[in-house]
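Sequence first, then the predicted structure:
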Amino acid sequence: MEISLPPKEEQKRIAQKLDALLDRVDTLKSRIDAIPTLLKRFRQSILAAAVAGSLSEDWRNAHGDAIDGRKLHDLLRALHEKAGGHARGNASDPSDEAHDLSRDDMPPQWDIAVLRDICEPGRPITYGILKPGPELEHGIPYIRVADFPGNKLRLEGIKKTSEEIDQLFKRARLRAGDLLLSIRGSVGRLIKIPAELEGANITQDTARLSISPTVSTDYVYWALLAESTQRRMRAATRGVAVRGINIGDVRALQIPLPSRDEQDEIVRRVEQLFAFADQLEAKVAIAKQRIDTLTQSILAKAFRGELVPQDPNDEPASMLLERIRAQRVAAPKPRRGRKPISST
């Protein structure tokens, strides 16, 4: 193998330059690696401001006290009463200590609504199929918690069950625009159902949320992802081997409720800020790829002799090699002694 050898003094300059540049690359890497955590905090701070009312405070001040979430809450309850009220079912009672949202945590024009009141009458919060049976090539698709890691739906992993099993759990069938919340294992994951899964079903590890048309589904989506709501879900989670939140606690989850107009404004602002964060995240990913190749680029430049200027006053590398060869020739060769013969 042949290696290009620069003069000794140039080697020293290359080593010094490499140390300085690679230190800067390491510093840059550490700063870039910290940005995803900062963006996660940024997104959570947006959602915290959204559900506390501070994100839309200027909008609310401009529209006066006529914008009142309490009136919307009264309307939602009236719609449920007209439809016959909430069925008790066999759900466990909610854990009162977990649902600790206070009116002090929101503007006076807002109200505290429980999730079951926000859902559409006739489509209550429910879980789905207990045992989907063997996977089928053709059948009714059903969504598992594993199908939406990180709140992102992966359509390629969707499995199918039989029409007979789907019929047994027809109460849990999905419509486009429904929300799906994970309630066992990884509690708190959330997705919005796309049009291509209209009529699909769900498993017992998820809960379907069909939001009332009088409420913004997107607002409820963001409110459920806010850390304050996620904390209340964690507080209501029970179990040892498989941890989960019972359907009674899901129905009792508290949502800060502004007027519909303010909900729409909050959604607009959240999505605008999240889009900015997404753009920054994409730029960071590109920058990280470039930084990952920067070290090899610097080393390649060093070995091509392009990293530092060459000095004609440096002793040529050929003279250095000649001196090394002469030292090796002059060095005494080690004597090889005979191995002593062992006597037995």
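Perfect, I can see it now.

Only C-alpha atoms from now on, for both contacts and neighbour counts.
Will do.

Thr214: neighbour count?
Residues contacting Thr214 under the criterion other Cα atoms under 10 Å number 15.

is it true that it touches Asp261?
No - using Cα atoms under 8 Å, Thr214 is not in contact with Asp261, being 10.5 Å away.

Name the residues contacting each of these two.
Common contacts of Thr214 and Asp261 (Cα atoms under 8 Å, 6 or more residues apart in numbering): none found.

Distance from stretch 171-191 to the middle of the chain?
Centroid separation for stretch 171-191 versus its chain: 16 Å, with Cα atoms, centre = their mean, to the nearest Å.

Buried residues of it, list them for me.
Within stretch 171-191, the residues that count as buried by 16 or more other Cα atoms under 10 Å are 171-175, 177-185, 187-191.

Compute the first-to-last residue distance for it.
19 Å (Cα to Cα, to the nearest Å).

likewise stretch 176-185?
The first and last residues of stretch 176-185 sit 25 Å apart, counting by Cα to Cα.

What are the contacting residues of that stretch?
With Cα under 8 Å, 6+ apart, stretch 176-185 has contacts from 145, 187-198, 205-211, 217, 221, 242-246.

From those residues, which land in helices?
217, 221 (DSSP state H).

Now, of the contacts of stretch 176-185, which are buried?
Buried subset of those (neighbour count, 16+ other Cα under 10 Å): 145, 187-193, 197, 205-211, 217, 221, 244-246.

structure B:
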Amino acid sequence: MSKTELPPGWGSVRLEEIAEVRLGRQRSPKNHTGEQMRPYLRAANVDWSGLKLDDVKEMNFTDAEVETYRLLPGDIVLGEASGSPREVGKPGLWNGQIDDCCFQNTLIRVRPEPGIDPHYLLLVLRYEALSGSFARGARGVGIHHLGSAKLASWPIPLPPLAEQRRIVEALDGLISRLDAAEESINRSVKRSGHAWGSVLNSVARGDLNGRSVQADLRLVSEVAEVSGGIQKQQKRRPVENSFPFLRVANVARGRMQLDDIHQIELFAGELERHRLECGDLLVVEGNGSPDQIGRAATWRGEVEDVVHQNHLIRVRPGGEILPRYLELVWNSPLVVDQLREVARSTSGLYTLSTAKVKSVRIPVPSLSDQNALVEDADVWETSVDVAQGALQGARARSRLLRQSALRRAFAGSLVSQDPADEPASAILEMIRSGREGNGRRRSSHPRRKRTAGTSADIPPAPSSVIAPIPSNAIQQEFEL
């Protein structure tokens, strides 16, 4: 949390001053079986939409270990590490859903002290995770580790307890309205995508804008040249004769993504044999998702002397078919269904080959009819792009409003202060006294009468603040 001037009655504290911060128990083969098997949470159980408890594993915990690693209602668990920066420190609130549930060392447990509303602290930690602060503070290459020590020293804005609850209540109304707006935006984005799919199908059927175009179904091999690409190998590290090299990541459905083009070493005659020409259609050979199989985009000569990898199949249209028409028809749901069928394998994977691509049948009307369909489709595409741009703008405004509300909340400007509230300094003094009375120097949790599986001593949270948040709406909230 960035340093700002806090209101009277507030304090800026390290997390360990107001909560016990503990790393979970390491998983070991010797604990895979035993007489005291207990459920435990791991990083896979924590999602932006809430805790996912449909797949909770078990391992052996002794009674003493359960006392150390048991989760109690009001505990917050955070992902300790992730290969994706946006996932580092992702938090979830435990409400005692499973008796005697413990946690693994892929999670860090934050147990708030008395005087700290768990719902308020969850919102602060969620904000830090989504804003990327935890990722920036993490260590490691490839795998980003937050670490319990780093988290324990994290600065936390601390208002009086009564104001913590007012902030949670106020954010409930704001966030619930933003969530509703974003759900509406997401539905509209899906509708615009479906509308464009309908346009593509109309091109393939020849009935766009009420036309009645006659077309012959032709094998791709009859109207285009199909060829593979270059396999990336150690000997092809760019040294003396390197050229731009397109990969699967560069090909989206209907558009090229050229912000990250790699280089590859070519040998005698390879550039002439593999160089892309304007109008070539690049088809993705395989993808784990059936919806993405065979996605394709037309090369328009944006970069000179470009070749492509062997996981892309080049379809070079002949004189009977226009490149833009081929791209539109190829990405239509009607042809995608056909691609999915020919790509299906007995192993459940979806993979295309040059032979399979050659066997695909596409409608081929006259060139004049192709040109008319392309012109109509381009007008529709402009309209869809305008609509989607407006939706993206609305989504960005919602993101900024959410950021603004959270920043204001944790700077003390979202709700008014009440001079009668017990100040944060009194909360800290109570926590310190409780720890000293129990003989603890650091943030260890005081003994409270709290039964696992209940949440009687946790004030209820407003529904939309702590309840599951749609993952497709929240994960990008802080990516500006």
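Ah, there it is. The structure presented is a predicted model; accordingly, all values stated were derived computationally and were not measured.

quick revisit: next step: the buried residues of stretch 171-191 of the first structure restricted to strands.
With DSSP state E as the criterion, strands contain 179-182, 190-191 from among these.

Relative to Ala282 of the first structure, how far out is the equivalent of Val374 of the second structure over in the first structure?
Residue pairing (TM-score structural alignment): Val374 of the second structure is matched to Val267 of the first structure. Val267 of the first structure sits 22 Å away from Ala282 of the first structure, going by Cα to Cα.

These two: who's more crowded?
Each of Val267 of the first structure and Ala282 has its neighbours counted (other Cα under 10 Å); Val267 has more, 22 against 11.

need the contact list for the more buried one.
Shown in contact with Val267 of the first structure (Cα under 8 Å, 6+ apart): 218-219, 222.

Okay, and it sits in which element?
For Val267 of the first structure, the element it lies in under DSSP states H and E is helix 260-303.

Which positions in the helix or strand that that helix is followed by come out as buried?
Next helix or strand after helix 260-303 of the first structure toward the C-terminus (DSSP H and E): helix 317-330. The neighbour-count check on helix 317-330 of the first structure (16+ other Cα under 10 Å) flags Ala317 as buried.

Apart from its chain neighbours, what residue comes closest to the alignment partner in the second structure of Ile32 of the first structure?
With TM-score structural alignment defining the correspondence, Ile32 of the first structure maps onto Ile185 in the second structure. Leaving aside its chain neighbours, Ile185 of the second structure sits nearest to Leu391 (6.3 Å; criterion: Cα to Cα, 6 or more residues apart in numbering).

Which residue in the first structure aligns with the one you found?
Checking TM-score structural alignment: Leu391 of the second structure goes with Val284.

mind listing which of the contacts of stretch 176-185 of the first structure are in strands?
190-192, 206-209.

just curious, which of those residues is nearest to Leu79 of the first structure?
Nearest to Leu79 of the first structure among those: Leu209, at 16.6 Å, using Cα to Cα.

The closest one matches what in the second structure?
Using TM-score structural alignment as the criterion, Leu209 of the first structure maps onto Val315 of the second structure.

quick one: that match and Cys278 of the second structure, what's the gap?
11 Å.

What's Ile118 of the first structure aligned with over in the second structure?
Counting by TM-score structural alignment, Ile118 of the first structure lines up with Val223 in the second structure.

Check Ile183 of the first structure too.
Correspondence of Ile183 of the first structure to the second structure, assessed by TM-score structural alignment: Glu285.

Now its match: closest residue in space that isn't a chain neighbour?
Leaving aside its chain neighbours, Glu285 of the second structure sits nearest to Leu352 (4.8 Å; criterion: Cα to Cα, 6+ apart).

ok, back up a step: I figured the match of Leu209 of the first structure hits Gly228, correct?
No - taking contacts as Cα under 8 Å, Val315 of the second structure lies outside contact range of Gly228: 9.0 Å.

Now do the contacts for whichever residue in the second structure pairs up with Glu163 of the first structure.
Correspondence of Glu163 of the first structure to the second structure, assessed by TM-score structural alignment: Phe267. Listed by Cα under 8 Å, 6+ apart, the contact set of Phe267 of the second structure reads Asn241.

secondary structure class for Phe267 of the second structure?
coil (DSSP: H, G, I helix; E, B strand; the rest coil).

Distance check, it against Gly229 of the second structure.
Applying Cα to Cα, the value for Phe267 of the second structure to Gly229 of the second structure is 14 Å.

What residues does the aligned partner of Leu253 of the first structure in the second structure make contact with?
Applying TM-score structural alignment, one finds that Leu253 of the first structure aligns to Val360 in the second structure. Neighbouring residues of Val360 of the second structure by Cα under 8 Å, 6+ apart: 219-220, 338-339.

Most neighbours of all those residues, which one?
The most crowded member of these, judged by other Cα under 10 Å, is Leu339 (25 neighbours).

does that one sit in a helix, a strand or a coil?
Here Leu339 of the second structure is helix, with the state taken from three-state DSSP.

That one and Ala296 touch, don't they?
No - if you go by Cα under 8 Å, Leu339 of the second structure and Ala296 don't touch, sitting 11.4 Å apart.

any chance of the ones in strands among the contacts of stretch 176-185 of the first structure in a markdown table, with distance to Ser4 of the first structure too?
Output for those, formatted as a markdown table (distance: Cα to Cα, whole Å):
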| residue | distance to Ser4 of the first structure |
| --- | --- |
| Leu190 | 58 |
| Ile191 | 58 |
| Lys192 | 60 |
| Thr206 | 63 |
| Ala207 | 66 |
| Arg208 | 67 |
| Leu209 | 68 |
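
just to revisit the earlier point, of the ones in strands among the buried residues of stretch 171-191 of the first structure, which is the nearest to Ser54 of the first structure?
Closest approach between those and Ser54 of the first structure, by Cα to Cα: Leu190, at 23.9 Å.

so how far is Gln167 of the first structure from the closest one?
Using Cα to Cα, Leu190 of the first structure is found at 25 Å from Gln167 of the first structure.

Contacts only, for Pro244 of the second structure.
By Cα under 8 Å, 6+ apart, the contact list for Pro244 of the second structure reads 261-264, 303, 305-307.
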